[in-house]
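Sharing a model that was predicted from the sequence below.
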Amino acid sequence: MAFDVAWFAVHSFGLDKAPVLLSSLDRKGIVNTAQRDWKSGLSLERVSVLEFLLQVHGSEDQDFGNYYCSVTPWVKSPTGSWQKEAEIQSKPIFITVKMDVLNAFKYPLLIGVGLSTVIGLLSCLIGYCSSHWCCKKEVQETRRERRRLMSMEMD
């Protein structure tokens, strides 16, 4: 026995839109993945004799919707010819994608604030050092005569 497996998605809350082919596996084991406009990746694998697994990697907001698979069994007759059986469809599974905004921005924000603080302090230190040692003009101090008032008796 061999199987043709195809995974579909309907990107809506109901099944009222047309299904989009995501990936398929033919009875010879060749995987075909459809071209999509978004960045998430798909992988389709055969886990056991009767179990196939679709994985969505790096899911995004566009990946929500109802997912289902369609299986077409192929039975090998005693004469050696393959016969195609009736297609079987799984029940749809609704998948939602929720992004945690705090965790999504926490590390980039901390890294950005930390790096900008370090670079700011480093630039202040470089400015202070260069103004203190490099740009200092050699100024010879001339002694001013200190004139004090003399007492009248010394005149």
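That came through, no problem. Numbering: from 1, shown residues only.

Only C-alpha atoms from now on, for both contacts and neighbour counts.
Fine.

In the protein, what residue spans correspond to helices?
Assigned helices in the chain, in chain order: 101-129 (criterion: DSSP state H).

Go through the longest strand seen in it and flag the buried ones.
Ranked by residue count, the top strand of the chain under DSSP state E comes out as strand 65-76. For strand 65-76, burial by neighbour count (16 or more other CA atoms under 10 Å) applies to 65-74.

Identify the residue spatially nearest to residue 56, adjacent ones excluded.
Setting aside the residues directly before and after it, residue 56 is nearest to residue 42 in space (CA to CA, 6 or more residues apart in numbering), at 4.8 Å.

For that neighbour, which residues are in contact?
Applying CA atoms under 8 Å, 6 or more residues apart in numbering, we find residue 42 in contact with 22-23, 33, 54-57.

Can you tell me which of those residues is closest to residue 129?
Distances from residue 129 to the contacts of residue 42, taken as CA to CA, are shortest for residue 57 (50.6 Å).

From residue 69, how far off is that closest one?
18 Å (CA to CA, to the nearest Å).

Do I have it right that residue 65 meets residue 20?
No - look at residue 65 against residue 20 with CA atoms under 8 Å: they stay out of range, at 10.7 Å.

shared neighbours, these two?
9-10.

just the strands in the protein please.
Using DSSP E, strands in the chain cover 2-10, 20-25, 31-33, 41-48, 51-57, 65-76, 82-84, 88-89, 93-95.

Using JSON lines, lay out those together with distance to residue 125.
Shown next, in JSON lines, are the strands of the chain (distance: least, CA to CA, whole Å):
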{"stretch": "strand 2-10", "distance to residue 125": "58"}
{"stretch": "strand 20-25", "distance to residue 125": "56"}
{"stretch": "strand 31-33", "distance to residue 125": "55"}
{"stretch": "strand 41-48", "distance to residue 125": "47"}
{"stretch": "strand 51-57", "distance to residue 125": "45"}
{"stretch": "strand 65-76", "distance to residue 125": "55"}
{"stretch": "strand 82-84", "distance to residue 125": "77"}
{"stretch": "strand 88-89", "distance to residue 125": "68"}
{"stretch": "strand 93-95", "distance to residue 125": "53"}
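
ok, second structure coming up, stack it against the first:
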Amino acid sequence: MVHSGDSFARQPLANITNHYLLPTRRQFLQIFTLTRNIRLESCTSEATQCELIAFANWILSISDGTIPIVEDTDDLITIPDDFLLTIVDNPLHCIVDAIYPNLPNHLQDKAYFNDRAILCPTLSAVDEVNSLMLSLLPGDKVEYLSADSISK
């Protein structure tokens, strides 16, 4: 049973330790914790690796509850300026420029697109991002339609 207020990370542990088979099989149970960040090992530059280490440590401090809380609040934290985007005119342009810097110079580079993504909370936001991205690409826009069934 998971009690309200328990963290999401503790839920699997609660489910495992309360399983009906556990009392007879406790000697086979071993809990492992992650100690190595594999993403850091794939970095090509030392500067990028240092940035990822700083971000990973910041995220860990949030999940561990060791990050300082803003005074006179119960749950607000300060996000370092290094992790924020400076919005000049259009917030969406700012996000796209941060995720896809020098886009026109990388149109033929598959790895450039495989290593990046913009996550959107709604389908309308997806449409906005897609429209902006298409407007940044050279050439005419072509729309291909599909159907779930064949018309008779």
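That came through, no problem. Note that the structure is predicted; figures quoted are calculated from it, not measured.

Got a TM-score for the pair?
Overlay of the two chains. TM-score (TM-score structural alignment, normalised by the length of structure 2): 0.20; 55 aligned residues with a CA RMSD of 5.6 Å.

Identify whichever of the strands of structure 1 lies nearest to residue 122 of structure 1.
Here strand 51-57 is closest among the strands of structure 1 (CA to CA), at 40.4 Å.

Strand 2-10 and that closest one, what's the angle between them?
For strand 51-57 of structure 1 against strand 2-10, the angle by axes from the mean of the first three to the mean of the last three CA atoms, to 10 degrees is 40 degrees.

For strand 51-57 of structure 1, name the packing helices and strands.
Counting contacts by 3 or more CA pairs under 8 Å, 6 or more residues apart in numbering; DSSP states H and E, strand 51-57 of structure 1 packs against strand 41-48.

Name the residues of the strand it packs on that are buried.
Neighbour counts over strand 41-48 of structure 1 (16+ other CA under 10 Å) mark residue 44 as buried.

quick one, it and strand 20-25 angle?
40 degrees.

Who are the contact partners of residue 123 of structure 1?
Contacts for residue 123 of structure 1 (CA under 8 Å, 6+ apart) come out as none.

swap the cut-off to 10 Å and go again
Residues in contact with residue 123 of structure 1 (CA atoms under 10 Å, 6 or more residues apart in numbering) are 117, 129.

repeat for the one 4 residues further on
When the contact criterion is CA under 10 Å, 6+ apart, the partners of residue 127 of structure 1 are residue 121.

thinking again about what came up before, in TSV, list the contacts of residue 42 of structure 1 along with distance to residue 114 of structure 1.
Formatted as TSV, these follow (distance: CA to CA, whole Å):
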residue	distance to residue 114 of structure 1
22	42
23	43
33	42
54	40
55	36
56	34
57	30
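
now these: which count as buried?
22-23, 33, 54.

tell me the two of those residues that are most distant?
Maximum distance among those (CA to CA): 11.0 Å, for 33 and 54.

measure residue 69 of structure 1 to residue 6 of structure 1 for me?
From residue 69 of structure 1 to residue 6 of structure 1 the distance is 6 Å (CA to CA).

which one among the contacts of residue 42 of structure 1 gets closest to residue 103 of structure 1?
Among the contacts of residue 42 of structure 1, residue 57 lies closest to residue 103 of structure 1 (CA to CA), at 18.2 Å.

Now the closest one: closest residue in space that isn't a chain neighbour?
Residue 57 of structure 1 sits nearest to residue 41 (CA to CA, 6+ apart), 4.9 Å away.

Find the residues that touch each one of residue 69 and residue 6 of structure 1.
By CA under 10 Å, 6+ apart, residue 69 of structure 1 and residue 6 have these common neighbours: 21-24, 52, 54, 89.

before we move on, which element is residue 25 of structure 2 in?
Remark: residue 25 of structure 2 resides in helix 22-25, with elements defined by DSSP states H and E.

Tell me which other helices or strands the helix or strand following that helix touches.
Per DSSP H and E, the first helix or strand lying C-terminal to helix 22-25 of structure 2 is helix 38-41. Applying 3 or more CA pairs under 10 Å, 6 or more residues apart in numbering; DSSP states H and E, we find helix 38-41 of structure 2 packed against helix 46-64.
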